[in-house]
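In: Sequence first, predicted model second:
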Amino acid sequence: MELKNKKVLVIGFAVTGIPLVKVLNTLGASIIVNDLRTEEDLKDSIAELHGIDVNYYLGKHPDNIEELGKIDLAIISPGIPLTIPFVKEIQKAGIELIGEIELAYRLSRGTIIAITGTNGKTTTTALMGEIFKNANRNTHVVGNIGVAAISKALETKEDDYIIMEISSFQLESCVYFHPHIATVLNITPDHLNRHGNMENYADIKFSIFKNQNQRDYAIINYDNDITYDKSKDLNNVIYFSRISELQRGVFVKDNNIIIKENENEIEVIHIKDIRIPGMHNVENALAATTMSYYSGISVETIRETLKAFKGVEHRIQYVDSINGVSFYNDSKATNINSTIKAIESVEAPIILLAGGMDKGDEFDLLFEGLHNKVKSMFVYGETASKILDSGRKYGFNSIFKVTNLKEAVMGAYKISNDGDSILLSPACASWDMYKNFEERGKEFINLVANLRG
């Protein structure tokens, strides 16, 4: 993609902003950065780009696109909705508008494997990275997992594999993005404050397949009603299932993961030998096994990696035990279904810490999914009152509203008994109080350390 002397507008200077500007500079583009935050807010990011010629338009979006002169390309941060007036004006002016993932795709060489879904993306992406590395494939693990895809794009070679975690926000601004293998792990309610309804949300998730052809693979969760129903018009679908035996695909039979191809059944691993806990992680293992097998990786390598893989930070991460009370950091759980899966995975009785930014979700499903494992809850953040009201509606009265996570941890420990598990699994985004879920999880770990003294 030729960008030398092209005028490129970067809208939103979020996590991907710094590596994006560095790549655009390497390619010889003329760069404008627009962000609603002020120069003072962004001083650390601006300092990191010292020596690079960037024009900054900060504190607001331009009143009209003409203020910026002739723009050849606009690249939008995934955190900015495509519906805001300034973005609509860019589109109306006929300026090409893409996201960082789309640009990374256009600049990258190698085979792309893309992973999306409501839950399990990060664990599955990290697991895939380990499988491919253990198979001695030159592998880049990028995307929503925390490494900007654009930061590795110019390093990639034809024989490389690029494992990408992709969010719905990132998919909205993709145009020609074409993964050889892609999966939608599951679809449950999330981000409805942005996408409006489940139909829109599912359509955006399934746009990951829109440029695939018969030589590519669409890996689909057979057990999830939405993914199964939407998969029927896709090219070359391979299903995985935790519940049903399949004519072709990857499934659980007699507690073993089985690959079935051409009537032959290949036993991969007994599910008790998978190191990451919970049945939801069996589903993640099934998806990773399917994608790896159809990438030509040996069953032995898949098996040995599943036996060794310990999971990812902030996802049902064991932190410590103090006076017989176990602490688990599941800060990555930013929606209700993810929290339910954590509750199912952690030993009862559980004291649950939940709350955060209000994404428009209703919390009835959470209280339907407690399964008598949660004995008490501490809630905080924007959604605290909303969760409290849902709990009372379902007769769950051992629920305490507090100001912040510190008070939640202290309160939970105070009422805990030997054998209890204190689980941070917020069921909400972190952005009302934290930069991201990682910051929230690290604070929890520090608070537990302070309890130990």
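Out: Looks like it arrived, so ask away.

In: going forward, measure contacts and count neighbours with C-alpha atoms only.
Out: Will do.

In: Can you give me the buried ones in stretch 125-132?
Out: Buried residues in stretch 125-132, counted by 16 or more other CA atoms under 10 Å: 125-132.

In: Now, these that are in strands?
Out: Judged by DSSP state E, the subset of those located in strands is empty.

In: Dump the residues you listed into a markdown table; add distance to Gly79 as well.
Out: Formatted as a markdown table, the buried residues of stretch 125-132 follow (distance: CA to CA, whole Å):
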| residue | distance to Gly79 |
| --- | --- |
| Thr125 | 21 |
| Ala126 | 23 |
| Leu127 | 26 |
| Met128 | 26 |
| Gly129 | 25 |
| Glu130 | 29 |
| Ile131 | 30 |
| Phe132 | 30 |
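
In: what about versus this one:
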Amino acid sequence: MTQAYELKGKRVLVVGLARTGIATALFCAARGARVTATEARPESEVSEAAAKLRAAGCVLELGGHREETFLVQELIVPSPGVPADTPFLQAARAKGIPIWSEIELAYRFLKGKLIGITGSNGKTTTAALIAHVLETAGFPVILAGNIGTPLVARVEETSDSSICVVEMSSFQLELIESLRPDIGVLLNLTPDHLDRHPSLDAYGRAKARLFENQTKGDAAILNADDPGLKAYAPTRAQVFWFSRRQAIDQGALLRGSEIVFRRGGTEEVLLRRENIGLPGAHNLENVLAAAAAAFLSGAPPEAIATGVTSFAGVEHRLEFVAEIQGVRYYNDSKATNVDATLKALDAFPGRILVILGGKDKGSDYTVLQQSLREKAALALLIGAAADKIEKQIAESVSIERTGTIERAVEIASRRARPGDTVLLAPACASFDQFQNYEHRGRRFKQLVRQLEEHVAPASARAASGQERKG
């Protein structure tokens, strides 16, 4: 049962006017809160959002933040992109002002059950797959969170019978207070966002807050093949594991060609490996986690198998774009850290031309060397991190400094040969050249499709010429 919170008449400050901040401000205003929204960007850059919020009765402070505004609030909700240790938030915290993430605020108003998914990689695919399987099983499902739609924007759709499947980031989890998922899933932990978190352990502890408020009636699902996760397993919730490599007593495992769920000395076959259409060993792990969560939610094995088989994948996650003259192009723009790029490289046989680069997040790119040496024919470097990446992967692969994604696609199309894969898996954030990773992925797809349109007429002309010669 969630804890009710009365917003009416409360002074609420929303920090940041991206997607989450806008949804949060509108949610609070609709419930009678006295909302102030503050944004570092000037009005010229957020004019559409500003008009919408003013119409809802919000007070706006644009072009910078004022400490005095923070210190007179009764609740502050920062957007995920705002670091929790910024000076203004620290000053408000010292005064005892509650500072919640948007998912904590939304949780106070949720009805029904909550499944939370976090981890360094695979969150979006796993969340979408869980939702798809549960829908296949006939449950009323709401998919929200870091996957695209803020949870706070879906609250009114929840009911006592609904299941909310929510992707949760470390930035969101570090500012929870009472959030308690019925099922929490921690997929993996690899170095990421170390430009924001002081250490890998601090990053892991933020992720593990997913389990902090769970009780013995709740379930925690963790990856048994990730040795770093054992330290973050909760002590109160029922703990289930998933593994593609080893036998486990409680949870989901791969046994031969079957995915089996074990609990309390009994086991049940949920699906077969051939049901899985997604490429890569990491997607097998995502399926194991999703199958475990769906089964614990009440989905029968036949619905799990049907749902996994019919799941088409998620945009920007090893998304097939086109095959042009025997070369296959894949968009994995969501590979915003080194581990995600390693998994993407591992998903394909044969020669890979990989596009790397963007905004560095304090990553160590030297760990890419072995995979690049074994799998890649060419690394095409774009964005602000190109210098660092080039130094750290030198001598493991041929390198082309392309600067932009446009130039990268152009050069890749000339250098690739039939049977090759051109893969966008940047290992970096996107904010140096793009609005977000979605913008980057869609631009890549647009360029590939333009290339496809250009190549098709040329191929037709060549074929026509051959016919005339014959």
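Out: Noted; the coordinates are in hand. Since this is a predicted model, take the numbers as computed values, not measurements.

In: TM value for the aligned chains?
Out: Once superposed, the chains reach a TM-score of 0.97 (TM-score structural alignment, normalised by the length of structure 1), with 449 aligned residues with a CA RMSD of 1.3 Å.

In: picking up where we left off before, right, and out of the buried residues of stretch 125-132 of structure 1, which lies closest to His140 of structure 1?
Out: Gly129 (7.5 Å; CA to CA).

In: Mind telling me what the closest one corresponds to in structure 2?
Out: In structure 2, Gly129 of structure 1 lines up with Ala131, judged by TM-score structural alignment.

In: check contacts around its match.
Out: Applying CA atoms under 8 Å, 6 or more residues apart in numbering to Ala131 of structure 2 gives the contacts 141-143, 165.

In: Also Cys28 of structure 2?
Out: 7, 12, 34-35.

In: now Phe169 of structure 1
Out: Shown in contact with Phe169 of structure 1 (CA under 8 Å, 6+ apart): 78-79.

In: Which position in structure 2 pairs with Thr301 of structure 1?
Out: So Thr301 of structure 1 corresponds to Ala303, using TM-score structural alignment.

In: Could you tell me how many residues sit around the nearest residue to its match once chain neighbours are set aside?
Out: Counting by CA to CA, 6 or more residues apart in numbering, Ala303 of structure 2 lies nearest to Ala137, which is 5.2 Å off, once chain neighbours are set aside. Other residues within reach of Ala137 of structure 2, judged by other CA atoms under 10 Å, total 19.

In: quick one on the thing from earlier: let me have the contacts of Ala131 of structure 2 in a markdown table, extended by neighbour count, secondary structure and distance to Lys343 of structure 2.
Out: Shown next, in a markdown table, are the contacts of Ala131 of structure 2 (neighbours: other CA atoms under 10 Å; DSSP: H, G, I helix; E, B strand; the rest coil; distance: CA to CA, whole Å):
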| residue | neighbour count | secondary structure | distance to Lys343 of structure 2 |
| --- | --- | --- | --- |
| Val141 | 23 | strand | 29 |
| Ile142 | 19 | strand | 28 |
| Leu143 | 22 | strand | 25 |
| Val165 | 28 | strand | 24 |
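
In: Nearest to Ala106 of structure 2 among the contacts of Cys28 of structure 2?
Out: Using CA to CA, Leu7 is the member of the contacts of Cys28 of structure 2 that lies nearest Ala106 of structure 2, at 11.8 Å.

In: Starting from Glu48 of structure 2, give me the distance back to that closest one.
Out: Remark: distance between Leu7 of structure 2 and Glu48 of structure 2 (CA to CA, to the nearest Å) = 25 Å.

In: Of those two, which one has the most company?
Out: Leu7 (19 against 10).

In: can you tell me which residues contact the corresponding residue of structure 1 for that one?
Out: In structure 1, the residue matched to Leu7 of structure 2 (TM-score structural alignment) is Leu3. When contacts are counted by CA under 8 Å, 6+ apart, Leu3 of structure 1 touches 24, 27-29.

In: Gly81 of structure 2 matches what in structure 1?
Out: Per TM-score structural alignment, Gly81 of structure 2 is aligned with Gly79.

In: a markdown table please, covering the contacts of Leu3 of structure 1 and showing secondary structure.
Out: As requested, the contacts of Leu3 of structure 1 are exported to a markdown table (DSSP: H, G, I helix; E, B strand; the rest coil):
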| residue | secondary structure |
| --- | --- |
| Leu24 | helix |
| Leu27 | coil |
| Gly28 | coil |
| Ala29 | coil |
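
In: List only buried entries from those.
Out: 24, 27, 29.

In: Tell me the counterpart of the first one in structure 2.
Out: When structure 2 is aligned by TM-score structural alignment, the residue opposite Leu24 of structure 1 is Cys28.

In: cool, and Ile316 of structure 1?
Out: Match for Ile316 of structure 1 (TM-score structural alignment): Leu318.

In: Look up how far Tyr437 of structure 2 lies from that match.
Out: 13 Å.

In: Then Ala56 of structure 2?
Out: The value you get for Ala56 of structure 2 to Tyr437 of structure 2, if CA to CA is used, is 30 Å.

In: More neighbours: those two, which one.
Out: Tyr437 (22 against 16).

In: Now do the strands for the stretch 351-453 of structure 1: every range, in order, please.
Out: Taking DSSP state E, counting those that start in this stretch as the criterion, the stretch 351-453 of structure 1 carries its strands at 374-380, 399-401, 421-424.

In: Please list the outside residues in contact with stretch 115-125 of structure 1.
Out: By CA under 8 Å, 6+ apart, stretch 115-125 of structure 1 touches 141, 144-145, 163-168, 182-190, 205, 280-281, 284-285, 287-288, 311-312, 315, 337-338.

In: Quote the end-to-end distance of stretch 73-87 of structure 1.
Out: Where stretch 73-87 of structure 1 begins and where it ends lie 12 Å apart, using CA to CA.

In: Could you do stretch 96-114 of structure 1 as well?
Out: 23 Å.

In: Show me which residues of that stretch are buried.
Out: 97-105, 107-114.

In: equivalent range in structure 2 for that stretch?
Out: Counting by TM-score structural alignment, stretch 96-114 of structure 1 corresponds to residues 98-116.

In: in stretch 430-443 of structure 1, what counts as buried?
Out: 430, 433, 437-438, 440-441, 443.
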